[in-house]
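Chemist: this one's sequence-less:
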């Protein structure tokens, strides 16, 4: 997609939003129901794409991706009427005897830029919330997870008119074209470096932004800890998705009285959860691509 195509797409979405169709709760509910049905129908294909990109097992794919998306849709459909209803608030004395309320309303045309580590979840879950709130959406999945990105494009094109929900694939060039557009809201998940670029471009249009940029995630094991349980949970959290998780444990603060026991239990849990030959374990995934594999190797030997 070139710059002119991108501009035309945003104009189409702005025109569609201006019709007011997305303000209807019935319209939003129908959109969510269609998306939910599509995920259920294509669940095996989604899991196959996640396995091709990240080596995820069907169990892990459901637990961390499709299952969470389905749960979010169910939650939004259950509470949508409440979320969209006006809320009474106190009226200042100067406006007496008026009545005051807050009326939730959609932003308009939204951009969702998602990463490669949870490519289905972190694309579809924010899309669910955007649609539930009455927005249109342009979805830009990661180029690093090509199988899942292609599947997302196929699924969303099956469900929605691109004037309502569109998918743009590609890499940095397509990202640049999109960020030059005057979106009404941007939701980005990824690195701090790219997050700065997103925020810089958004500032040009005073576009509100949500940035989810990960961070550091220490584990604290104090003197009162159940060490076996702590080790079990730390290993699960660290090795899930081969550690490619923004909230994976980065380091451990351990009370000196528990150090030796914890180290021993961590070793036992790694063996118990993944076996002697983890690369042969179908429940253990892979690093997303060769570039990141070598990046991690260099970190280990630094």
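Modeler: Yep, it's here. Given the structure is predicted, the values throughout are model-derived calculations rather than measurements.
Chemist: switch to C-alpha atoms for all contacts and neighbour counts from now on
Modeler: OK.
Chemist: Okay, buried residues for stretch 71-84 please.
Modeler: Buried residues in stretch 71-84, counted by 16 or more other C-alpha atoms under 10 Å: 72-74, 76-77, 80, 83-84.
Chemist: From these, pick the one nearest residue 218.
Modeler: residue 72 (27.5 Å; C-alpha to C-alpha).
Chemist: quick one, what contacts the closest one?
Modeler: By C-alpha atoms under 8 Å, 6 or more residues apart in numbering, the residues touching residue 72 are 125, 128.
Chemist: Please report how far residue 124 lies from residue 193.
Modeler: In this view, residue 124 and residue 193 are 23 Å apart by C-alpha to C-alpha, to the nearest Å.
Chemist: also this one, for the comparison:
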């Protein structure tokens, strides 16, 4: 007897119902992700303006951006920020996740203190930090540093490139590390305690236990967090815009800051769209390199 390949009405209705549940997500994905991506790609080939006629210029926006002497310093600033901030956030998050894994009094309040900044808006958070690191004597940092005798005059926190970047990195780590702590805390709690006990009996110290037990167990979370942190690092804008204004002398301008200047201040939307595709390509390359390096390091520890 030949078997029929047609679907039963019940399985067909179940399949249609599944697709209907996906339709709202698909609609918003097309509306807010796919359409802007396609539109951005299209206008990157035009001299696009809101007031003038839009003229097709091919790859001219990409060539102009590539040859712009102000573009490459922003790439350098952003890459250096990513190379410093991404490992720093991950190290701090894993360290505090280890601390919070051990149940102690006040653990919940400590966790809330780390996680809560991630849920506040950038304007309120960064305005508060700008007041803390204000360059005049009554700024909070200058005031208390002067009180304890560490400085004898007000520090211009954003008058020096290295100090300005130090403040931006400090604020960024404080702001976004909470979500990473939650990720690693969840991963650490899944590790069987027996593995650590066996390693202790074999004489393994804390570092060896981390390398040979903890790291392999949290590798999937680490992969996800590396890519997430890389994307966040290359999207740096609010901290540089609100805290330092891109100064001193443009040394804290990032790729997204450069895009903002070209697109919104100069009203050159076609070139801004081309810059956005450059950012996408750089983020993709950086994320792939990080994933390869992390994969090799974890495989070497497992081997």
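Modeler: Arrived safely, thanks for sending. Treat the numbers as computed from the prediction; the structure is a model and nothing was measured.
Chemist: Once they're superposed, tell me the TM-score.
Modeler: TM-score for the superposed pair, counting by TM-score structural alignment, normalised by the length of structure 1: 0.22. Supporting figures: 94 aligned residues with a C-alpha RMSD of 4.9 Å.
Chemist: so residue 110 of structure 1 sits right up against residue 130, yeah?
Modeler: Yes: taking contacts as C-alpha atoms under 8 Å, residue 110 of structure 1 lies within contact range of residue 130: 7.4 Å.
Chemist: Name the residues contacting each of those two.
Modeler: Once C-alpha under 8 Å, 6+ apart is applied, the residues that residue 110 of structure 1 and residue 130 both contact turn out to be 136-137.
Chemist: Helices of the stretch 151-300 of structure 2, start to end?
Modeler: Remark: helices assigned in the stretch 151-300 of structure 2 by DSSP state H, counting those that start in this stretch are 161-188, 193-201, 206-209, 215-217, 219-234, 238-239, 255-260, 269-302.
Chemist: got the buried residues for the second one?
Modeler: By neighbour count, and taking 16+ other C-alpha under 10 Å as the criterion, the buried residues in helix 193-201 of structure 2 are 196, 199.
Chemist: ditto for the last one
Modeler: Of all the residues in helix 269-302 of structure 2, those buried under the rule 16+ other C-alpha under 10 Å are 269-279, 282-283, 286-287, 290-291, 294, 298.
Chemist: Between residue 110 and residue 130 of structure 1, which has more neighbouring residues?
Modeler: residue 110 (28 against 23; other C-alpha atoms under 10 Å).
Chemist: next structured bit after the helix or strand that the more buried one is a member of?
Modeler: Using DSSP states H and E, residue 110 of structure 1 sits in strand 109-113. Using DSSP H and E, the helix or strand that follows strand 109-113 of structure 1 towards the C-terminus is helix 121-132.
Chemist: For the residue nearest to residue 61 of structure 2 when sequence neighbours are not counted, give its distance to residue 76 of structure 2.
Modeler: Once flanking residues are discounted, residue 61 of structure 2 sits nearest to residue 271: 4.9 Å by C-alpha to C-alpha, 6 or more residues apart in numbering. Distance, residue 271 of structure 2 to residue 76 of structure 2, using C-alpha to C-alpha: 19 Å.
Chemist: cool, residue 288 of structure 2 as well?
Modeler: 18 Å.
Chemist: And the strands in the stretch 101-250 of structure 1?
Modeler: Here the stretch 101-250 of structure 1 has its strands, by DSSP state E, counting those that start in this stretch, at 109-113, 136-140, 165-167, 185-189, 209-212, 218-221.
Chemist: which residues sit in contact with residue 128 of structure 1?
Modeler: 32, 69, 72-73, 76.
Chemist: State the distance from it to residue 32 of structure 1.
Modeler: 7 Å.
Chemist: again with residue 89 of structure 1
Modeler: On the measure of C-alpha to C-alpha, residue 89 of structure 1 and residue 32 of structure 1 end up 30 Å apart.
Chemist: who has more neighbours, those two?
Modeler: More crowded of residue 89 of structure 1 and residue 32, by other C-alpha under 10 Å: residue 32, with 24 against 10.
Chemist: you'd agree the more buried one is up against residue 132?
Modeler: Yes: using C-alpha under 8 Å, residue 32 of structure 1 makes contact with residue 132 at a distance of 7.2 Å.
Chemist: Appreciated, that's everything.
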